[in-house]
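> structure, please.
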Amino acid sequence: MSIRHSLLALLQDQPRYGYQLRVEFENRTGSTWPLNIGQVYTTLDRLERDGLVARKGDDGEGHVIYSITDKGQAEVQGWFAAPVERNNPPRNELAIKLALAVTLPGVDVQAAIQAQRVASIKALQDYTKARRDTAAGQRSGDTAWLLVLDSLIFQTEAEVRWLDLCEARMVQQAQPAGTNPARKTVNGVPEAAAPLNADSRR
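Below is the predicted model:
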């Protein structure tokens, strides 16, 4: 997540001090990715050092107000225009956990998969309910939160499908040589689960 560019984008809207930036970021993303206030001020210091923001006095109560510079405007516009690169995918704790589990003796991989599936389906149900409730009483400022919820729903659906695939691979590996596993395979790879519907898993 680019905190640097997120803060610049909020300053493009209007000048703000650090705590206001933190509150605005969390309000617009549904507090899905909470920001540490120390992280906000550290980032502002770096942005000021790089000439992307400038101090514009204070609010009379000791809060330093920051505004975006022309260089900062160009930076944030370039960020919005460019795709998010996938050269270095973020660490996925679940993928790392299961990758290690299948390579170490004494780990019950099936139990680990099942425990995660239960948690992921619960999260999917919660996200789906939050989206339904928000859409039912949608206000003008809810669009950003709905976009975040849609992203979380799709990511969690994909996670549950991946867990199904992991389990199918474990079942296939457990089959004696020369037997046909019960689950269908495509080119030797277990067929992925059917598309998910969060309501159907309640």
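> switch to C-alpha atoms for all contacts and neighbour counts from now on
Will do.
> please tell me how far the residue most central in space within the chain sits from Leu146.
Against the mean C-alpha coordinate of the chain, by Cα atoms, centre = their mean, the closest residue is Leu152 at 6.6 Å. To Leu146, Leu152 is 10 Å away according to Cα to Cα, to the nearest Å.
> got it, and Trp33?
Counting by Cα to Cα, the gap from Trp33 to Leu146 is 15 Å.
> and what of Pro176?
Going from Pro176 to Leu146 by Cα to Cα gives 48 Å.
> what about those two, which has more around it?
Neighbours were counted for Pro176 and for Leu146 using other Cα atoms under 10 Å; Leu146 has more, 20 against 9.
> what's the longest helix anywhere in the chain packed up against?
Ordering each helix of the chain by length in residues (DSSP state H) puts helix 143-174 first. Judged by 3 or more Cα pairs under 8 Å, 6 or more residues apart in numbering; DSSP states H and E, the packing partners of helix 143-174 are helix 109-136, strand 189-190.
> which of the ones you listed sits closest to Leu52?
Closest approach to Leu52 among the helices and strands packed on helix 143-174 (Cα to Cα): helix 109-136, 35.5 Å.
> another one to check against the first:
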Amino acid sequence: MSIRHSLLALLQERPRYGYQLRTEFEDRTGSSWPLNIGQVYTTLDRLERDGLVEQNGADAEGHIVYSITDAGRAEAREWFGAAVSRTSPPRNELAIKLALALTLPAVDVGALIQAQRAVSIRTLQEYTRTRREAVAHLRAADTARLLVLDSLIFQTEAEVRWLDLCEARLMQLAGPA
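Just a heads-up that it's a prediction; the model follows:
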């Protein structure tokens, strides 16, 4: 996830301070990926260093307000215009854990798969319930949240299917019973 580009995108609407950016990001993504406020301010510092945002001084409460520069607008446009590359997939902790578990004799891989499946199914149920509630009270602003929830649902469904495959392969390794 590119926090850098997300902040630039939000600053295109109007100048904001860090906490406002954090709140807007979480609101627009359905609070699916909470941002650490320290990470927001660190990213703003880097964006300022790179000439993509600038400080506009402080508001009445003393918050430093940031605005996007022309270079920042250009980078945001470029980000929205480019497809997300799949050449370097993000690390998947579960895949790493299972791969390592298969190579270590003291790990019960079957139990690991079962425990993860239970968590994944509970998570899928929660996402589905949240989506159903969002649809029941649909407002125009909720469309972005629904897109994020749909993505999370599809990813979790895929994870459960993958866990089924892992279990099937594990049984193949064990041989005929």
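> circling back to that earlier point, so how far is the longest helix of the first structure off the chain centroid?
Chain-centre distance of helix 143-174 of the first structure: 13 Å, with Cα atoms, centre = their mean, to the nearest Å.
> superposed on the second structure, where does it end up, distance-wise?
Helix 143-174 of the first structure differs from its equivalent in the second structure by a mean of 0.4 Å after superposition (mean Cα distance after the TM-score superposition for the first structure).
> which residues of the second structure does the helix or strand just after that helix align to?
Scanning forward in sequence from helix 143-174 of the first structure by DSSP states H and E, the next helix or strand is strand 185-186. Alignment of strand 185-186 of the first structure against the second structure: no match, by TM-score structural alignment.
> pull the distance from strand 185-186 of the first structure to the chain's centre.
30 Å.
> can you check stretch 66-82 of the second structure too?
20 Å.
> repeat for stretch 95-106 of the first structure
For stretch 95-106 of the first structure - counting by Cα atoms, centre = their mean - the centre lies 23 Å from the chain centre.
> and that stretch, which stretch of the second structure?
Mapped onto the second structure using TM-score structural alignment, stretch 95-106 of the first structure covers residues 95-106.
> buried stuff in the matching stretch?
Across stretch 95-106 of the second structure, burial judged by 16 or more other Cα atoms under 10 Å covers 98, 101.
> kindly report the same for stretch 124-132 of the first structure.
124-125, 127-128, 131.
> next: stretch 73-91 of the second structure.
Of the residues in stretch 73-91 of the second structure, 73, 75-76, 79 count as buried by neighbour count, 16+ other Cα under 10 Å.
> ends of that stretch, how far apart?
Stretch 73-91 of the second structure has an end-to-end distance of 30 Å (criterion: Cα to Cα).
> ok, the closest residue to Val102 of the first structure other than its chain neighbours - contacts?
Counting by Cα to Cα, 6 or more residues apart in numbering, Val102 of the first structure lies nearest to Val109, which is 6.5 Å off, once chain neighbours are set aside. Val109 of the first structure makes contact with 98, 101-102 under the criterion Cα atoms under 8 Å, 6 or more residues apart in numbering.
> ok, these in the second structure: which stay?
Using both residues aligned by TM-score structural alignment, their matches' Cα atoms under 8 Å, the second structure keeps these contacts from those: 98, 101-102.
> can you list these in TSV and add distance to Gly137 of the first structure?
Converted to TSV, those look like this (distance: Cα to Cα, whole Å):
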residue	distance to Gly137 of the first structure
Leu98	40
Ala101	44
Val102	45
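> the residue nearest to Leu8 of the second structure when sequence neighbours are not counted: which element?
Distances taken as Cα to Cα, 6+ apart place Ala76 nearest to Leu8 of the second structure, at 6.0 Å, with adjacent residues excluded. Per DSSP H and E: Ala76 of the second structure is located in helix 70-81.
> got the contact list for the spatially closest residue to the residue nearest to the centre of the first structure that is not a sequence neighbour?
Leaving aside its chain neighbours, Leu152 of the first structure sits nearest to Tyr127 (7.1 Å; criterion: Cα to Cα, 6+ apart). Residues in contact with Tyr127 of the first structure (Cα under 8 Å, 6+ apart) are 149, 152-153.
> redo the buried residues of stretch 73-91 of the second structure as CSV? Include distance to Arg16 of the second structure.
Output for the buried residues of stretch 73-91 of the second structure, formatted as CSV (distance: Cα to Cα, whole Å):
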residue, distance to Arg16 of the second structure
Arg73, 15
Glu75, 18
Ala76, 16
Trp79, 20
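> among those residues, which one sits closest to Gln114 of the second structure?
For those, the nearest to Gln114 of the second structure is Trp79 (39.2 Å; Cα to Cα).
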